[in-house]
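K.L.:
just a sequence and a predicted model for now, questions to come.
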Amino acid sequence: MIRFARRLSLAVLAASLAGCASTSRIAPPPPSGDASWRMVAPPGTVRYQLAMGEVFSGATPFRRVKPAYPPGWLAICPPPQEVPALLIIDDQGAVAEVRVSGERQADASRHAFIDAVRAAARQWQFQPLSISRWAADADGNSHVVDSGTRPFSLTYVFRFECHAGQSSVSAAAAQP
C-alpha cells in the first residue's frame, strides 16, 4: 500500500510539473482594477521551452512607471499615439534595453513620445525569471535539482491621449 501511494504521488507530481512545463504565458494579467498596462506577444515571439520537471517563476513587473506626456505636445493635443516597445530584462530583473520598431523613421513628434516611453520603461523592475528543475528520489520525495535566473523580454504598448489639454497615459501589456 505504501509503495502504491509513493507511485501515485510521483505520478501526480509528474503530471503537475508537465502542466507547468506546457504553460506559454510568462506575465500574469494586471491586478483587477489596474488598467494601466497591457502586454502584447508579437507573432513569432520565441519562448523558453521547459523540459519535463522544469518550472518557472517570476518575470512579473513589481515597479512600473508611467511615461510623462511630452509637454510640448500637450497644447497641440495630437491624435492618440501608441508606442509598442520591447523591454529586454536582464537576469536580475532590471530593464537593460528598450527597443522601439520604426524609431529611425519616426518624425520629431513621434520621437518625443518614444523618448518618454524609453525614460519610463528604463525605471521598471521585474521579479527575475527563475527556472528550476525538480526531481523525485526513490522514496518519492521531490526536491530542486538545479535552479537559475535567465534574461527575458516582453513587448508593451504605451498609449498617449490628450483631451481638451488634459493628458492620459497608460503603459499596457496585453495578454497573448
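P.N.:
Received the coordinates, thanks. Numbering: from 1, shown residues only.

K.L.:
only C-alpha atoms from now on, for both contacts and neighbour counts.
P.N.:
Will do.

K.L.:
isn't Val144 right up against Ile131?
P.N.:
No. Using CA atoms under 8 Å, Val144 makes no contact with Ile131, being 10.4 Å away.

K.L.:
what about those two, which has more around it?
P.N.:
Set Val144 next to Ile131 and count neighbours by other CA atoms under 10 Å: Ile131 wins out with 18 against 12.

K.L.:
residue ranges for the strands of the protein, please.
P.N.:
39-40, 54-57, 61-63, 81-89, 95-99, 125-126, 129-136, 142-150, 152-163, 166-172 (DSSP state E).

K.L.:
what's in contact with the lengthiest helix in the chain?
P.N.:
Of all the elements of type helix in the chain, the one with the most residues (DSSP state H) is helix 2-21. Here helix 2-21 makes contact (CA atoms under 8 Å, 6 or more residues apart in numbering) with 49-56, 136, 139-140.

K.L.:
this is the other structure I want to compare:
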Amino acid sequence: MMTRALTLFVAATLLAGCVHTAQKQDAQPGIGSASYRTAEGTGLAHYKLAIGQIAMGATLEVHEPPVYPASVLARCPPQIELPARVIVGTQGNVDEVRMNAPDTQQPFAESVRAAVQHWRYTPLTITRWAADADGTSHPVDSEARPFSLDYVFTFHCEHGRTSVSSGPDATAR
C-alpha cells in the first residue's frame, strides 16, 4: 500500500512540475496582405481637350503596394478598405495622398502614404497637333499637367494561415 501511495505521489509531483514548466504559447500574429485597385465612378473632373489635342501618359510605372502594418498584426482586425486620392505633379511624382481614415485605421493610412509617396507615373502630357498645307500632322506644342487618381487599398489579415480563393464565387483580395 505504501509503495502505491509513493508511486501516486511521485506521479502527481511530476505532473505538477510539468504544469509549472510548460510555457503558454502566445497567439501567433496574423499574416497580413495589402493590395490596391483603381476606384470606379469617382466623379473626377477630366481635362477638356480641344480639337487637335491629345493626352498621353499618366501611366503608373513604379508601384509597390503598401506593407501590412506590423503594429496591428497581433490583433488581426477584419479586412479594411481604405479609399485614397493620389495627386500627381507635372513630373510624374506623387505630390500628395488624400485620405479620410478614422483613428483606428491610422496605421493603414500611414502605410499607404509611405508606399504611394514612392510611386512614379509617366507625366500627363497634352499635345496640340496641326497639319501642314500638304496634310502632314506634327506637334505644335506640348504641356505637362498635374492629375489625380482614386484608389482603394485593401488590407487583409488571417491568424496563422494563408488562404487562396478560386472558382466562380472567389473574390480578389
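P.N.:
Sure thing, it's come through. A quick note: this is a predicted structure, and the numbers were derived from the prediction, not measured.

K.L.:
looking at the strands of structure 1, which is closest to Ala108 of structure 1?
P.N.:
In terms of CA to CA, the element of the strands of structure 1 nearest to Ala108 of structure 1 is strand 81-89, at 13.1 Å.

K.L.:
packing partners of that closest one?
P.N.:
Packing partners of strand 81-89 of structure 1 (3 or more CA pairs under 8 Å, 6 or more residues apart in numbering; DSSP states H and E): strand 95-99, helix 108-121, strand 152-163.

K.L.:
thought Glu81 was touching Thr154 of structure 2, still the case?
P.N.:
Yes. Between Thr154 of structure 2 and Glu81 there is a contact under CA under 8 Å: 4.5 Å.

K.L.:
between those two, tell me which one has more neighbours.
P.N.:
Neighbours per residue (other CA under 10 Å) separate Thr154 of structure 2 from Glu81, with Thr154 holding more: 20 against 17.

K.L.:
pipe the strands of structure 1 into TSV and attach distance to Ala18 of structure 1 per row.
P.N.:
Output for those, formatted as TSV (distance: least, CA to CA, whole Å):
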stretch	distance to Ala18 of structure 1
strand 39-40	25
strand 54-57	8
strand 61-63	25
strand 81-89	26
strand 95-99	30
strand 125-126	25
strand 129-136	11
strand 142-150	14
strand 152-163	22
strand 166-172	30
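
K.L.:
what's the closest of the ones you listed to Arg110 of structure 1?
P.N.:
When the strands of structure 1 are compared by CA to CA, strand 81-89 sits nearest Arg110 of structure 1, at 8.1 Å.

K.L.:
any idea of the angle the closest one forms with strand 142-150?
P.N.:
Between strand 81-89 of structure 1 and strand 142-150, the angle comes out at 120 degrees (axes from the mean of the first three to the mean of the last three CA atoms, to 10 degrees).

K.L.:
picking up where we left off before, farthest-apart pair in the contacts of helix 2-21 of structure 1, please.
P.N.:
Using CA to CA, the two most remote members of the contacts of helix 2-21 of structure 1 are Gln49 and Asp139, lying 28.7 Å apart.

K.L.:
residues touching Cys76 of structure 2, list them.
P.N.:
Shown in contact with Cys76 of structure 2 (CA under 8 Å, 6+ apart): 29-32, 157-159.

K.L.:
which non-adjacent residue is nearest the residue mapped onto Phe158 of structure 1 from structure 2?
P.N.:
Alignment note (TM-score structural alignment): Phe158 of structure 1 maps to Phe153 of structure 2. Spatially, and ignoring its direct neighbours in sequence, Phe153 of structure 2 is nearest to Tyr36 (4.3 Å; CA to CA, 6 or more residues apart in numbering).

K.L.:
the one you found touches His63, doesn't it?
P.N.:
No. Using CA under 8 Å, Tyr36 of structure 2 makes no contact with His63, being 10.3 Å away.

K.L.:
in terms of neighbours, single out the busier of these two.
P.N.:
A count of neighbours by other CA under 10 Å puts Tyr36 above the other of Tyr36 of structure 2 and His63, at 18 against 13.

K.L.:
thinking again about what came up before, which of the contacts of helix 2-21 of structure 1 are buried, as a ChimeraX select command?
P.N.:
A single ChimeraX command is used to select the members of these judged buried by 16 or more other CA atoms under 10 Å:
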select :50,52,53,54,55,56,136,140
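
K.L.:
residues touching the residue nearest to Val97 of structure 2 when sequence neighbours are not counted, list them.
P.N.:
If the residues on either side of it in the chain are set aside, Val97 of structure 2 comes closest to Val86, at 4.7 Å by CA to CA, 6+ apart. Taking CA under 8 Å, 6+ apart, we find Val86 of structure 2 in contact with 94-98, 116, 148-151.

K.L.:
noted, bye for now.
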